[in-house]
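Trainee: quick one: sequence and predicted model below, then my questions.
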Amino acid sequence: MPLIELREFLGIVEEGTGDSGRISLLLFQAVMFTGVAFVDMSHLTTAGFATRNKARKAFYLKSRALYDFDYETDRVAIIQALLLMTYWCETPDNQKDTWHWMGVAISLANTIGLHRNPSPTTIPPRKQKLWKRIWWSCFMRDHLVALGMRRPSRIKDEDFDIPMLELEDFETEEFPSHILSCCRTLRNSALLTDLAHLCIAKAKLCLCISHVLSDAQYSVLIRNKGQAMGQEDYTRSSVMLFPMKLDQTDEVRDCDSELAEWLVSSP
């Protein structure tokens, strides 16, 4: 998800003294948590972790502790960190799972107005682009989580007026040579541009998914509705999406056409 100012973030980390700026400790730990999933296992072994999953859990718990203790006050940084924390789910019955963090992130995003078009405001253009990317990251993650967990999506089309992502919203210029000199991706402007195009296509696909998961296609039902349930059943999460039984050929045809158009126009 393109939810951080990567050039600024990596520059501050690379410089290491704080003279060029500071970054949120919560966000830093959340980035470390997500990065653990991709680093070479030899680095994790050197750090004392027997498995990748144990390393991910350790960094996740650091991020969660910082959040639980209200360490961070910048709500934008909190949203960024929470979106990254949605990538951890240890057991289905966790109270604070992917679904929980997603809800908190969206609630905060709405609270500070990330769902509104920043163009008419006096917000600096650079920050406008960041906020726009964060909101669309919320939208994409919300619908992918809903699809994966068979839950209702929280963000509806009518809830925001942020325009679709554009190439100009991304950092596609070649990064300075002193920032992660070992990373060839940051030195490849064409590849960064391709990644931006893929992200835009993903956002458009999630719009299609939102229409598939809309009230016209699926409804929210409670498992075991109408049946006697014990106390244990009442305390378990049971909200899921189920296909509606009505004849909805027109709506299905519209969704099918929209997906076909997306496929044709995708990079």
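Mentor: Received the coordinates, thanks. On a predicted model such as this, the values are computed, not experimentally measured, just so you know.

Trainee: C-alpha only now, for contacts and for neighbours.
Mentor: Fine.

Trainee: which residues of the protein fall in strands?
Mentor: According to DSSP state E, the chain carries its strands in the segments 218-222, 239-243.

Trainee: what packs against the first one?
Mentor: Other elements packing on strand 218-222 under the criterion 3 or more CA pairs under 8 Å, 6 or more residues apart in numbering; DSSP states H and E are strand 239-243.

Trainee: mind listing residues that contact the strand it packs on?
Mentor: Met149, Arg150, Arg151, Pro152, Gln217, Tyr218, Ser219, Val220, Leu221, Ile222, Arg223 (CA atoms under 8 Å, 6 or more residues apart in numbering).

Trainee: which two in those residues are spaced the farthest apart?
Mentor: Farthest apart among those by CA to CA are Gln217 and Arg223. That separation is 18.1 Å.

Trainee: which one of these two has more residues nearby?
Mentor: Taking neighbours as other CA atoms under 10 Å, Gln217 and Arg223 compare with Gln217 leading, 18 against 15.

Trainee: name all residues that make contact with the more buried one.
Mentor: Shown in contact with Gln217 (CA under 8 Å, 6+ apart): His211, Pro243, Met244, Gln248, Glu251, Val252.

Trainee: weed out the non-buried ones from those residues.
Mentor: Among the contacts of Gln217, those classed as buried by 16 or more other CA atoms under 10 Å are His211.

Trainee: okay, the contacts of Gln217 in a markdown table with distance to Thr17 next?
Mentor: Output for the contacts of Gln217, formatted as a markdown table (distance: CA to CA, whole Å):
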| residue | distance to Thr17 |
| --- | --- |
| His211 | 48 |
| Pro243 | 55 |
| Met244 | 57 |
| Gln248 | 60 |
| Glu251 | 57 |
| Val252 | 56 |
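
Trainee: try this one side by side with the last:
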Amino acid sequence: MSSADEGNAPLTKKRKLQRACDYCRRKKSDGPDMPNNRCSRCRARRVECTYKEAFSVRSSYPSRQVASISLVYVENLESRLERMERLVSKVLHMTLVRIPDTESMPQLCPDGNIPSDPEGSPSTVEPSARSPTPHPGSLRPELLSSLSPPSLDQSPTGSGPLEPSGDDDDTDEDLTEGLRKLSVESHPYRFHGRSSGMLLLREARQIATGSQWGQEKGQYRHHVRYSRHSVGSEVPAFDDFPPNDLLDTLVELYFRKSNDVLPFLHEPMFKRSIQEGLHLRNSGFGATVLLVCAIASRFTEDPRVLLDGSEDRHSAGWRWYQQVENVQRLELAPATLYELQLCMLMVQFLSGSTAPQATWTLIGNGIRRAVDVGAHRRNVYNAKPTIEDELWKRAFWSLVVSEWTHSYGLGRPAAIHDEDIDVALPTPIDDEYWSLPGSDDNSVPQQPEGKPSKVAVLVSLIRLSQILAFATRTLYPINKSKRTDSSWEQRIVAELDSALNNWVDSLPSHLRWDKNHEDPQHLLQSSSLLGHFYQVQIAVHRPFLSSERRDSPLSFPSVIICNNAARSTVQMLEVVYRRSGTLFHGNAGMLYMCGAVLMRSILGQRRAGRTVTVDRDIACMKTAIEMLESIKYEYVLSRRSLSRT
């Protein structure tokens, strides 16, 4: 079996060429054992032993050599492709390991091996049963859209043919065996982003089946994260609730005093569930009710909200909060809607307690738990918006607003940033216009035209918090990058001021500050929003108040802006205080910040010998102290603020 090139060789006698088969030649092996004209390597690999490839010798004609090399190179690539197809076929037909049920605690395997399916073996499971059944909580396809990284050119620089490595075939079986221990399907309640390794396994399976994301959308259309509870069967139901009359009073106080400003609970559904006794059967909802009662305890003087045997007003609500705290622990199962709501309610309660520092870690844990189930990503496959989806958005965004506010207030980095989120903002539709679960109403919820939305305050607060988060990251960084342009701060401050002005212009009429608001809810919502606006304005200009920044062109305007914002906040909150007879607890932190700004202004003017606005600032300070005094027994932060003035 000689090649065509042998005719050109300068030989006088035709000789028989002792050559290896095509497979051994590619592996650089001589194939010594040849029973039945089949070499040992071909028999071991179960491949055909052929001698079809051209046997080329060195030629003085480059074109002939290149042609021979190209033929071998192409056939080598075809051989590698066949091996990869066989490998993918093995992965496709292997039995996938079932993911443990989320209602049971995961069993960790010390040896690193995933246990096999106890209900069947690969030989008894039908191919149709091996594919995981679509689950309502499965990952949404839009969450795993592919991301193409920059191409890295790693091809060899030599001009020789690219031959497959001799180790490729040897590792096929090992790789297949390793993949048998992995589940191509990610956990139906876990979010995996585009950089996740789970996506590579899923893509390998799609290559084998020829399917695409567009063909699988139907599997994920009903993505319901909240359909099961990871702790409902593990934590026994609570039974130590307030008496029915006190329970009704506390629930009403919570929705009027707290949820009206940060509306992340659904009032009709919450009250209906209590009437049906769900809090007595479901530990998740029961814990939510207990925390609602704990927060509302600060708005009443009923002695039954205090700890037994105590007359200290600061003990209000702790008897119910401690029940929930005692069963809280690190959960390995994915978060439920109740858990996110619990986290936010615990933050609200602890913010006015003797342990406000605990809110920082609570919020961070809530953010991580929410991201773990993909609450930060948008859902585009629901044909009709539901109240369950809406409550997920409200709970998540409430945590994010708290995270950004606390990050600024404590001078610490945030756990999540605006560019990490693409979930839609809450829908500005009031609770009563959403269809409750189990109802026959299939209409799309819609806010009546001309009726102000109560939920719009949360949407506006989120947008304002986005400005605060950007200001915190750009004006208060720990590691400031070197900038050659000295005017970058002026441009950033100008952009932030413009964003704040646009935010004010975008407010609906019922959320614009008007001291003559007839609706008490609109008065409370508009005053809280404007107070937050002034706090963000102070945050933008605070860096230029220090003596070290006197040379900055922003120094003098920033002093004026911060002082005016502090005075305006105190005067506005005084109007609400005089009309309602009390200070909204969530605004106590604003008064503390305004008092600090005014105190600095008073001391600075006295040191400089200027007393133009000193008397006015002192009057504002006294008003702020009076308002903080009114809630010192219900809100510990106000008492601490007074002790530092």
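Mentor: Structure received. None of the values given here were measured: they were computed from a predicted structure.

Trainee: if we can go back for a sec, buried only: go through the contacts of strand 239-243 of structure 1 for me.
Mentor: Here, 16+ other CA under 10 Å leaves Arg150, Arg151, Pro152, Gln217, Tyr218, Ser219 buried among the contacts of strand 239-243 of structure 1.

Trainee: ok so, going back, can you redo the strands of structure 1 as CSV with distance to His197 of structure 1?
Mentor: Converted to CSV, the strands of structure 1 look like this (distance: least, CA to CA, whole Å):
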stretch, distance to His197 of structure 1
strand 218-222, 30
strand 239-243, 31
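
Trainee: in structure 1, point out the residues matching stretch 178-194 of structure 2.
Mentor: Counting by TM-score structural alignment, stretch 178-194 of structure 2 lines up with no residues of structure 1.

Trainee: list the contacts for the equivalent of Arg150 of structure 1 over in structure 2?
Mentor: Correspondence of Arg150 of structure 1 to structure 2, assessed by TM-score structural alignment: Gly411. Gly411 of structure 2 sits next to Tyr476 when contact means CA under 8 Å, 6+ apart.

Trainee: could you measure from the equivalent of Met140 of structure 1 over in structure 2 over to Ala566 of structure 2?
Mentor: Mapped onto structure 2 by TM-score structural alignment, Met140 of structure 1 lines up with Val401. Separation of Val401 of structure 2 from Ala566 of structure 2 (CA to CA, to the nearest Å) stands at 22 Å.

Trainee: and for Glu388 of structure 2?
Mentor: From Glu388 of structure 2 to Ala566 of structure 2 the distance is 40 Å (CA to CA).

Trainee: out of these two, which sits in the more crowded spot?
Mentor: Neighbour comparison, Glu388 of structure 2 and Ala566: the larger count goes to Ala566, with 27 against 19 (by other CA under 10 Å).

Trainee: surely that one and Cys594 touch.
Mentor: Yes - contact criterion CA atoms under 8 Å: Ala566 of structure 2 and Cys594 qualify, at 4.6 Å.

Trainee: rewinding a little: out of the buried ones among the contacts of strand 239-243 of structure 1, which one sits closest to Ser42 of structure 1?
Mentor: Lowest distance from Ser42 of structure 1 to those (CA to CA) belongs to Arg150, with 36.4 Å.

Trainee: what's the burial count for Tyr67 of structure 1?
Mentor: Close neighbours of Tyr67 of structure 1, defined as other CA under 10 Å, add up to 17.

Trainee: residue contacts, it?
Mentor: Shown in contact with Tyr67 of structure 1 (CA under 8 Å, 6+ apart): Leu26, Ile78.

Trainee: make it 10 Å
Mentor: Shown in contact with Tyr67 of structure 1 (CA atoms under 10 Å, 6 or more residues apart in numbering): Leu26, Leu27, Leu61, Thr73, Ile78, Ala81, Leu82.
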